[in-house]
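Undergrad: here is a sequence with its predicted model. Questions after.
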Amino acid sequence: MKKHIDTILVQSGNRTDAGTGAISPAIHLSTAYEHKAIGQSTGFDYSRTGNPTRSIVEDTLAKLEEGHRALAFSSGMAAIQAVLSLFTTGDELIVSQDLYGGSYRLFLQFEKQYGIRFHFVDMHDDSRITEKLNGRTKAIFLETPTNPLMNETSISAVSSIAQGHNLLLIVDNTFYTPILQKPITEGADIVVHSATKYLGGHNDVLAGAAIVNSEELGEKLFIIQNSIGAVLSPFDSWLLLRGMKTLSIRMAQHEKNARVISEYLKNHDCVSDVLYTGRGGMLSFRITREEWVGPFLQKLKVITFAESLGGVESFITYPAAQTHADIPVMERNRLGICNRLLRFSVGIEHVDDIISDLENVFNQLRGEAIIHG
């Protein structure tokens, strides 16, 4: 019987301990496992290679994304590094021009150290993608929506290009999660997550994931993961599993709040632009005056000025000085990541309290502007 995603989430880890009947799965801290004889194994030998608690969260991730296999990593960037390790010197990838600053930084490191070339393009225009194709192109890396400009791209459209040229399609699904989109069902080969964000959902676990659509890709990534060792620890696996149980209801409240707040910001005279897709809990906006950014962030009382996203608490991040600081200023400005842009991870607090916090700060900024002329 095929189960609804809500049921998969809530019952993840259930019925995995037949010996005790425990509802919450055990945290297996052991790093080594006994062999009864040469060639006899329980399926677990050494915790870097495989761990029972990690296996449960990996099985759940594979089901959520409707993939063949999932691998849990110590962070989202560790997952992306493992995926990039599928490629060799001389290979080329076409990637979203507007994407998370940490991914941008890692791409440049791989370009400098390993001679893998990355072409940053506007994924909305198919011709921009196809004009970068050549015999060395091996993959397309796509963020949708993008971080922080919230640009959406049709996964199925890019998948058609990838499949037509025998390329891997890699999609970062951190912002939307499998609640809102499942890239593998639209033609992606690999899905990556910073599971620290919405999947974990409580700002208490650092984790990453890669989900693949085939046994061959799964085995290749497993060999890389096992060799490098950037695996998710047993306790963090349990925390991630616990967090995912409420993913569906959390995403519903994130989105409900974000829709209200986006309308509030669109109609506010202290805000010039609001970037919101209408789905999910992430939005970005530009304050009308650059000199207001510092005081705005300092005066928040309910919303936290912090660098992460996707937790139950509301966070606002300043991309120019935080997540995207490694992108050159001219490139940031060209893309629209200007010094007035703020990224807002809308939490699940009562929406009236979030708006009151924003309104109080805006009123203080306007009052100070009047006093100082």
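TA: Cool, got the structure.
Undergrad: okay, CA-based contacts and neighbour counts for the rest of this
TA: Fine.
Undergrad: what segments of the stretch 101-250 of the chain are strands?
TA: 117-121, 137-143, 168-172, 190-194, 208-212 (DSSP state E, counting those that start in this stretch).
Undergrad: ok and the last one relative to strand 190-194, angle-wise?
TA: So the one you mean is strand 208-212. 170 degrees (axes from the mean of the first three to the mean of the last three C-alpha atoms, to 10 degrees).
Undergrad: most packed of the strands of the stretch 101-250 of the chain?
TA: strand 208-212 (a mean of 29; mean count of other C-alpha atoms under 10 Å).
Undergrad: name the helices or strands packed onto it?
TA: If you count contacts as 3 or more C-alpha pairs under 8 Å, 6 or more residues apart in numbering; DSSP states H and E, strand 208-212 packs onto helix 52-65, strand 69-73, helix 76-84, strand 190-194.
Undergrad: mind checking the SS state of residue 343?
TA: Under DSSP: H, G, I helix; E, B strand; the rest coil, residue 343 falls in the strand class.
Undergrad: which residues are in contact with it?
TA: Residues counted as contacts of residue 343 (C-alpha atoms under 8 Å, 6 or more residues apart in numbering) are 148, 282, 283, 284, 285, 316, 317, 318, 319.
Undergrad: redo that, cut-off 7 Å
TA: When contacts are counted by C-alpha atoms under 7 Å, 6 or more residues apart in numbering, residue 343 touches 148, 283, 284, 285, 316, 317, 318, 319.
Undergrad: one more: residue 328?
TA: When the contact criterion is C-alpha under 7 Å, 6+ apart, residue 328 has no partners at all.
Undergrad: put this next to the previous one:
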Amino acid sequence: MKKKFETNAIRNQMGRTEHLEHSAPLFLTSSFVFENAEDMRASFAEEKERNIYSRYSNPNCTELIDKVCQMEGAESGFAFASGMAAVFSTMAALLNSGDHMVAAQSIFGSTHSLITNFFPKWSIGHTFFPIHDLAAAERAIGPNTKLMYVESPTNPGVDVLDLEALGKLAKKHNLIFVVDNCFASPYLQRPIEFGADLVIHSGTKLMDGQGRVLAGITVGRADLMDKVYRFSRITGPALSPFNAWVLSKSLETLAIRVDRHCDNALALAKHLETHPRVAWVKYPFLKSHPQYALAKKQMKAGGCVVAFEVKGGLEAGKRFFDAIALLSLSANLGDSRSIVTHPASTTHSKLLPEERAAAGITDGMVRISVGLEHLSDIIADIDQALG
């Protein structure tokens, strides 16, 4: 019998030990022992699948990877110490000196910096394309282009990209199509169904959901993940067993948490649309969102992030942030606690002004990660801060 998402998230766990524990135990060990010399030789020769060293694999990490693979419809995966470790390791494992990648203009600030400031040192080139210009994306593809990278919804402007069209374009040109799915989570969106070869998550966000641990994960095609795995077992960005255990338990409540996040976020977005001190509001499941129909096609609900602009520009935005009383001023998102962020001066501050403008980030933009508090309390704090 095919089980539903929520059931698999709870019941997909490692086999019980001789103690018959109900909840998966922690395996806080750096290494594993062998029965004899032949067992050790065969294990290192990869003639058998077993744990050798926790930098390579660990039962807690394996449980988490298996769970996310099942959620995303992926063949294989690897868990990392942070979301950016997943982004870097995935790209570095698949790109060689002289290769070129195309990426959407609107991506996380650290990912943008990685592509523009570090990969050029290794002669890995890049071209950014406007997020809704498929023709520009195709023009950016050259004979040495190997990979296409996008986020949807985007950070921080919550734009929605046409994953199916981009997936077809990537396939046409034999590119590896990589999608950062952390704003949606596998509960709301499954990019592999739209043509993605690999899907990346910052497990720090909705997957954990309570601001406790850093984590990242990449899942997707087995042949590509084998390259990512072999790069990562040597370079050492693996997730710790404890953090993997925390995340695996967190995924048991992902669906119920994200449902509440989405309900609160949509209600807040509708409220802000009517506020006299707000210039504009963007949320994927708001009917005024430019890609509303596309969001409805690709996503189950709109996610936890709402973007809006305070009238009055940068100074008005600063007054708003200084007046916030209940919500947290932080750069994280997907937390049970609502968080407000000013992208232009924090998460995307390293971008040049023209780069921020190209990504749709204005000086007065506010990004709210809507949490699980009572909706009336969230709205009351935002209203008093807006004045």
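TA: All right, it came through fine. Please read these numbers as outputs of a predicted model, since none were measured by experiment.
Undergrad: tm score of chain vs chain?
TA: For this chain pair, the superposition-based TM-score is 0.94 by TM-score structural alignment, normalised by the length of structure 1; 361 aligned residues with a C-alpha RMSD of 1.3 Å.
Undergrad: hmm, back to that, list buried residues within the contacts of residue 343 of structure 1.
TA: Buried members of those, counted by 16 or more other C-alpha atoms under 10 Å: 148, 283, 284, 285, 316, 317, 318, 319.
Undergrad: trace the third one over to structure 2, please.
TA: Meaning residue 284 of structure 1. Under the alignment (TM-score structural alignment), residue 284 of structure 1 pairs with residue 307 in structure 2.
Undergrad: show me where structure 1 has helices.
TA: Secondary structure of structure 1, counting by DSSP state H: helices at 5-10, 52-65, 76-84, 101-114, 126-130, 155-164, 177-180, 215-228, 234-244, 247-266, 293-299, 329-335, 351-371.
Undergrad: what span of structure 2 is the shortest one aligned with?
TA: Correspondence between helix 177-180 of structure 1 and structure 2 is established over residues 185-188, with TM-score structural alignment as the criterion.
Undergrad: mean deviation of the matching stretch from structure 1?
TA: Stretch 185-188 of structure 2 differs from its equivalent in structure 1 by a mean of 1.0 Å after superposition (mean C-alpha distance after the TM-score superposition for structure 1).
Undergrad: separation between residue 201 of structure 1 and residue 244 of structure 1?
TA: Note on residue 201 of structure 1: its distance to residue 244 of structure 1, by C-alpha to C-alpha, to the nearest Å, is 7 Å.
Undergrad: got it, and residue 184 of structure 1?
TA: In terms of C-alpha to C-alpha, residue 184 of structure 1 sits 19 Å off from residue 244 of structure 1.
Undergrad: what's the answer for residue 109 of structure 1, then?
TA: Distance, residue 109 of structure 1 to residue 244 of structure 1, using C-alpha to C-alpha: 32 Å.
Undergrad: more neighbours, those two?
TA: Between residue 109 of structure 1 and residue 244, residue 244 has the larger neighbour count (other C-alpha atoms under 10 Å), namely 25 against 13.
Undergrad: aligned partner of the more buried one in structure 2?
TA: Under TM-score structural alignment, residue 244 of structure 1 pairs with residue 251 in structure 2.
Undergrad: what of residue 265 of structure 1?
TA: So residue 265 of structure 1 corresponds to residue 272, using TM-score structural alignment.
Undergrad: over to residue 125 of structure 1?
TA: So, by TM-score structural alignment, residue 125 of structure 1 is matched to residue 133.
Undergrad: for that match, list the residues it contacts.
TA: By C-alpha under 7 Å, 6+ apart, residue 133 of structure 2 lies in contact with nothing.
Undergrad: that one and residue 156 of structure 2: what is the separation?
TA: Residue 133 of structure 2 is 19 Å from residue 156 of structure 2, by C-alpha to C-alpha.
Undergrad: residue 303 of structure 2 contacts residue 262, correct?
TA: Yes. Residue 303 of structure 2 is in contact with residue 262 according to C-alpha atoms under 7 Å; the separation is 5.1 Å.
Undergrad: count of neighbours near residue 34 of structure 2?
TA: Neighbour count of residue 34 of structure 2, defined by other C-alpha under 10 Å: 13.
Undergrad: that one against residue 42, yeah?
TA: No. Between residue 34 of structure 2 and residue 42 there is no contact under C-alpha under 7 Å: 10.1 Å.
Undergrad: ok so, going back, between the helices of structure 1, which gets nearest to residue 193 of structure 1?
TA: With C-alpha to C-alpha as the criterion, residue 193 of structure 1 lies closest to helix 76-84 of the helices of structure 1, at 5.7 Å.
Undergrad: who touches residue 284 of structure 1 in this structure?
TA: For residue 284 of structure 1, the contact set (C-alpha under 7 Å, 6+ apart) comprises 148, 149, 274, 275, 276, 341, 342, 343, 344.
Undergrad: how far away is the last one from residue 216 of structure 1?
TA: Shown here: residue 344 of structure 1 relative to residue 216 of structure 1, a distance of 38 Å by C-alpha to C-alpha.
Undergrad: who has more neighbours, those two?
TA: Shown here are residue 344 of structure 1 and residue 216; by other C-alpha under 10 Å, residue 344 has more neighbours (29 against 11).
Undergrad: show me what the more buried one aligns to in structure 2.
TA: Mapped onto structure 2 by TM-score structural alignment, residue 344 of structure 1 lines up with residue 368.
Undergrad: roughly how far does that match sit from residue 281 of structure 2?
TA: Using C-alpha to C-alpha, we find residue 368 of structure 2 at a distance of 11 Å from residue 281 of structure 2.
Undergrad: again with residue 381 of structure 2
TA: Counting by C-alpha to C-alpha, the gap from residue 381 of structure 2 to residue 281 of structure 2 is 17 Å.
Undergrad: swap in residue 346 of structure 2?
TA: 20 Å.
Undergrad: one step back: how about the helices and strands packed on strand 208-212 of structure 1 in CSV, adding distance to residue 97 of structure 1?
TA: Listed next are these as CSV, based on distance: least, C-alpha to C-alpha, whole Å:
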stretch, distance to residue 97 of structure 1
helix 52-65, 25
strand 69-73, 25
helix 76-84, 16
strand 190-194, 17
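Undergrad: out of these, flag the one nearest residue 225 of structure 1.
TA: For residue 225 of structure 1, the closest of these is helix 76-84, at 6.5 Å, according to C-alpha to C-alpha.
Undergrad: what residues in structure 2 pair up with the closest one?
TA: Counting by TM-score structural alignment, helix 76-84 of structure 1 corresponds to residues 83-91.
Undergrad: mean shift between that stretch and structure 1?
TA: Mean for stretch 83-91 of structure 2 is 0.7 Å (mean C-alpha distance after the TM-score superposition for structure 1).
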